[in-house]
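1. sharing a sequence plus its predicted fold:
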Amino acid sequence: MEAQTYRFAWCGIAIESIYSPLKWGAIAHLEIRSFEPPRAPLPITETGYRSHFHPPGTIETHGGDVVAQVTAWLDQEARTLRWQQYLAASRQGDLFA
């Protein structure tokens, strides 16, 4: 099955997600990267890029909407203390960075 590419925005960050339902005939693969701003941190990755392997059919079992599932993942992780601390620090700035 061919890889599917999706582009969408989350909290003002442009994101590209590439979903391969069956990679190497054995596993599903999801790539997520922020591209505007380039390499912007996301709640699921500090570098703006995440590669995620999972059992084939996982996304399809949950409705098949890649954008909705990636968005839900980002929303869930955005509620963590780690991400909330990152947001507070980025708004305040760091004199020692």
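-> Good, I have the coordinates. Numbering: from 1, shown residues only.

2. going by C-alpha atoms from here, please, whenever you check contacts or count neighbours.
-> Noted.

3. residues contacting A72?
-> Contacts for A72 (CA atoms under 8 Å, 6 or more residues apart in numbering) come out as none.

4. which strand or helix spans it?
-> Element membership for A72 (DSSP states H and E) is helix 66-78.

5. hang on, isn't P55 packed against A28?
-> Yes: in this structure P55 lies within contact range of A28 using CA atoms under 8 Å: 5.8 Å.

6. try this one next to it:
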Amino acid sequence: MENQNTQIIKWRGTEIQITTSTPIYSDTFKKVYGYHLMHIEVKTISPEKAPLPITKTGYKSIYITEPELQSCGGSVKLILDEINASANSPEWKELDFKSRQYNLF
């Protein structure tokens, strides 16, 4: 059975759903490596499918080992750290600027 935890956070006015789960095949992974493989799904829910600095489509899937996730402080902290770091990129700044401008044509 899959273990899931879903949290909703806000980042700069965008609601983001973060779902962390232990996929059922992770039990086999744990038998081999000694820890679970975790799956994190990130998607924007309001506005729906809005881009984020870590995804242009509003959806991202991440696989990470349990020890790595714990060392990052959990999935919410990991995602917020990644979003905030990526928000400084020139690509995101340009996309963010364009999305705030009205297009008259």
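-> The structure has been received and is ready for your questions. The structure presented is a predicted model; accordingly, all values stated were derived computationally and were not measured.

7. quick one on the thing from earlier: the more surrounded of P55 and A28 of the first structure?
-> Using other CA atoms under 10 Å as the criterion, P55 of the first structure and A28 rank with A28 on top: 20 against 12.

8. what secondary structure does that one sit in?
-> Three-state call for A28 of the first structure (DSSP: H, G, I helix; E, B strand; the rest coil): strand.

9. distance check, it against T5 of the first structure.
-> Going from A28 of the first structure to T5 of the first structure by CA to CA, to the nearest Å gives 14 Å.

10. just T71 of the first structure next, same as before
-> Counting by CA to CA - T71 of the first structure and T5 of the first structure are separated by 15 Å.

11. try F96 of the first structure
-> With CA to CA as the criterion, F96 of the first structure and T5 of the first structure are 39 Å apart.

12. which ones are touching the residue positioned nearest the centre of the first structure?
-> Central residue of the first structure (CA atoms, centre = their mean): I32, 4.4 Å from the mean position. Applying CA under 8 Å, 6+ apart to I32 of the first structure gives the contacts I15, E16, S17, I18, G48, Y49, R50, S51.

13. part of a helix, is it?
-> No: applying three-state DSSP, one finds I32 of the first structure to be strand, outside a helix.
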